[in-house]
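**Student:** I would like the atomic coordinates for the input below:
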Amino acid sequence: MDLNTVEEVRTPARREDVWPLGPADAILAGGTWLFSEPQPDVHRLIDITGLGWPPITLTDNGIELAATCTLAEVARLSTTLPAQRPDWAAAPLFRQCCTALLASFKIWGTATVGGNICLSFPAGSMISLTSVLDGAVTVWRADGTDYAVPVTDFVTGQASNILEPGDVLRAVHLPAAALRARTAYRKLAPSPLGRSAVVVLGRRATDGTGFVLSVTAATVRPYVFSFPTTPDSAALRHALSAIPDDAWTLDAPGDPDWRRAMSSTLAEQIRTELS
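**Tutor:** Okay, the predicted model is just below:
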């Protein structure tokens, strides 16, 4: 869709050139959502792809995904990581989570990690991926400082997060300890390629200690539960019961009661798979 209110597109090459940002400015990376509907209040686009961030940085401490990293690049990690880091058992989860997003291969090649997280929609597949892997985002402030916060604290509700005016999401870091864990994936949608209504992910350390379960898409923000060992069914149900009634998503793909029931069912499947 043409954005006929946009009067200027600026492509900064340095961090200090990103600012100032005003209320009529919008950050552009992939632009798949930005160009999908009218943006009458946007008059200038700031294209951050010119900053030249490496899309993926692998170190012994984990993975850094740049905000401008595309979903296609994320999905390819499921193929490349087994050779590069054979002890990172969570490799399959990257492509699995990309498939949780209702998107064509063209969108995969354009949509970005940062855009998906900053939109903060319940069905954000990168929110699902990064929350279960203890992801933490780094955010640039206009005054030249940075701050880091877990993805689970970054997203606060449906299409809402903690970004302040002038903030720019720089990257998300996934720690190696989480990447070494075995993972399990469950998704429900109204159709095989439909928008996710429920996404439940699990993670268990390879030494058998530590069990993590996340619920996304079914809820307006990510909910992550950690246990010192694999819980029994009763303990898992009790943990899920802590999700408030008003935190379950209400939209066309499913009612809150159905999402709650399906989340519990899928969580039990994951508990069994990882036991």
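**Student:** From now on I want contacts and neighbour counts done on CA atoms only, so please keep to that.
**Tutor:** Will do.
**Student:** SS state for residue 118?
**Tutor:** Recorded secondary structure, residue 118: helix (DSSP: H, G, I helix; E, B strand; the rest coil).
**Student:** Test my guess that it contacts residue 161.
**Tutor:** Yes: using CA atoms under 8 Å, residue 118 makes contact with residue 161 at a distance of 7.2 Å.
**Student:** higher neighbour count, these two?
**Tutor:** More crowded of residue 118 and residue 161, by other CA atoms under 10 Å: residue 118, with 22 against 19.
**Student:** Second chain to compare with the first, below:
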Amino acid sequence: MDLHTVLDVRDARRHEPWRPGDAWLGGGTYLFSEPQPQLRRLVDLSRMGWEPIRALPDGSVEIAATCTIAQLSRFGRTLDATAAPLIEQCCRAFLASFKIWNMATVGGNLCNALPAGPMISLTAALDGECLLQAQDGSTRRVKAAAFVTGAGRKDLAVGELLRSVTVPARSLRCRTAFRQASLYGLGRSGALVIGALDPLDGSLAVTITAATVRPFRLWFALPPGRAELRAAILSAVGESDWFDDIHGLPEWRRHMACHLAEQIRHELTRDGVR
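**Tutor:** This is a model prediction of the structure:
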């Protein structure tokens, strides 16, 4: 879609003061999908030269905001880590064409902050940490699970940039389980639940997305029982936190989240036998 209100596209390598009507441009799959009458200038990140994915010395993995879904998928298929299959599962949750896969970015999916964003699901479930950079060059870090604060809302100040997401080595060693539900065969996710069992201390993290307006990551020092898990979900997720749109009513999303979480608990613990 043409954005008729945009008057200029600036190379992000040339630092200029941020002004009203500016927006960061990554892959552009959302920006060019619908009218954006509030925009006047796009700040293009495509020439920043950031390495899409870096394996760090401590075994963690840093994913640049400009990394495309196709690049992440290829990396996931070659990664020698227990949690590696989860990367491809979340990439496939896009249900998008190859054109979208080759343009859409990890950072764009996070910053769009849609409940059904699968990169939100992936990075929150693996306890990822977002690196944010302000206009003055200062940086801060925030957990991926806390970066999205609501449907379409994220923890970004005016002009602030999501630079990368780092997934810790310990999370990559976790055994994971993935469940997704949709009202339609090729529909948007109505509930997406991921479990991660830590082999070092036996703790279990259950992350709920798509069914809720923001990610909910529940951590248990030891795998809970069926009733304990359900009670923890219903205690953490308030009535207003269940998402409501044409892809699923809140009641259905709540039911599916609890149902899928129980499947994950059983798969990863075999009812407590790890």
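**Student:** hey, where'd the helices end up in the second structure?
**Tutor:** 69-78, 84-92, 98-101, 106-112, 118-125, 144-147, 169-172, 226-236, 250-269 (DSSP state H).
**Student:** after superposition, how close is the first one to the first structure?
**Tutor:** In the superposition against the first structure, helix 69-78 of the second structure averages 1.4 Å from its aligned positions (mean CA distance after the TM-score superposition for the first structure).
**Student:** what's that helix in contact with?
**Tutor:** With CA atoms under 8 Å, 6 or more residues apart in numbering as the test, helix 69-78 of the second structure has contacts from 52-53, 84-85, 87-88, 91, 101-106.
**Student:** By neighbour count, sort out the buried ones in those.
**Tutor:** Among these, those buried by neighbour count (16 or more other CA atoms under 10 Å) are 52, 53, 84, 85, 87, 88, 91, 101, 103, 104, 105, 106.
**Student:** just the contacts of helix 69-78 of the second structure now: which is nearest residue 209 of the second structure?
**Tutor:** residue 91 (14.6 Å; CA to CA).
**Student:** you'd agree residue 253 of the second structure is up against residue 193?
**Tutor:** No: counting by CA under 8 Å, residue 253 of the second structure does not reach residue 193; the two are 11.1 Å apart.
**Student:** of those two, who's got more company?
**Tutor:** residue 193 (30 against 24).
**Student:** any idea what the more buried one aligns with in the first structure?
**Tutor:** Aligned against the first structure by TM-score structural alignment, residue 193 of the second structure finds its counterpart in residue 200.
**Student:** so what's the residue nearest to that match when sequence neighbours are not counted up against?
**Tutor:** Leaving out its chain neighbours, the residue that sits closest to residue 200 of the first structure by CA to CA, 6 or more residues apart in numbering is residue 215, at 4.7 Å. Residue 215 of the first structure sits next to 128, 198, 199, 200, 201, 222, 223, 224, 263 when contact means CA under 8 Å, 6+ apart.
**Student:** Swap in 10 Å and give it another go.
**Tutor:** Residue 215 of the first structure is in contact with 128, 131-132, 186, 198-202, 221-225, 240, 243, 260, 263-264, 266-267, counting by CA atoms under 10 Å, 6 or more residues apart in numbering.
**Student:** How about residue 48 of the first structure?
**Tutor:** Residue 48 of the first structure neighbours (CA under 10 Å, 6+ apart): 10-15, 18, 27-30, 67-68, 168, 170.
**Student:** aligned partner of residue 121 of the second structure in the first structure?
**Tutor:** By TM-score structural alignment, residue 121 of the second structure lines up with residue 128.
**Student:** Residue 25 of the first structure - how many residues pack around it?
**Tutor:** So residue 25 of the first structure, with other CA under 10 Å, has 18 neighbours.
**Student:** Quick check: it touching residue 5?
**Tutor:** No: checked against CA atoms under 10 Å, the pair residue 25 of the first structure and residue 5 is beyond contact range at 11.1 Å.
**Student:** joint contacts of those two?
**Tutor:** In contact with both residue 25 of the first structure and residue 5: 41, 42, 43, 44, using CA under 10 Å, 6+ apart.
**Student:** which non-adjacent residue is nearest the first one?
**Tutor:** For residue 41 of the first structure, ignoring the flanking residues on the chain, the nearest one in space by CA to CA, 6+ apart is residue 24 at 5.8 Å.
**Student:** Over to the third one?
**Tutor:** Of all residues not flanking residue 43 of the first structure in the chain, residue 6 sits nearest, at 4.0 Å (CA to CA, 6+ apart).
**Student:** need the contact list for the one you found.
**Tutor:** 24, 25, 26, 39, 40, 41, 42, 43, 44, 45.
**Student:** Can you find the partner of it in the second structure?
**Tutor:** Aligned against the second structure by TM-score structural alignment, residue 6 of the first structure finds its counterpart in residue 6.
**Student:** measure that match to residue 70 of the second structure for me?
**Tutor:** Separation of residue 6 of the second structure from residue 70 of the second structure (CA to CA, to the nearest Å): 28 Å.
**Student:** number of nearby residues for the residue lying closest to residue 196 of the first structure once chain neighbours are set aside?
**Tutor:** In this structure, residue 196 of the first structure finds its nearest non-sequential neighbour in residue 189, 4.6 Å apart by CA to CA, 6+ apart. Residue neighbour count, defined by other CA under 10 Å, stands at 17 for residue 189 of the first structure.
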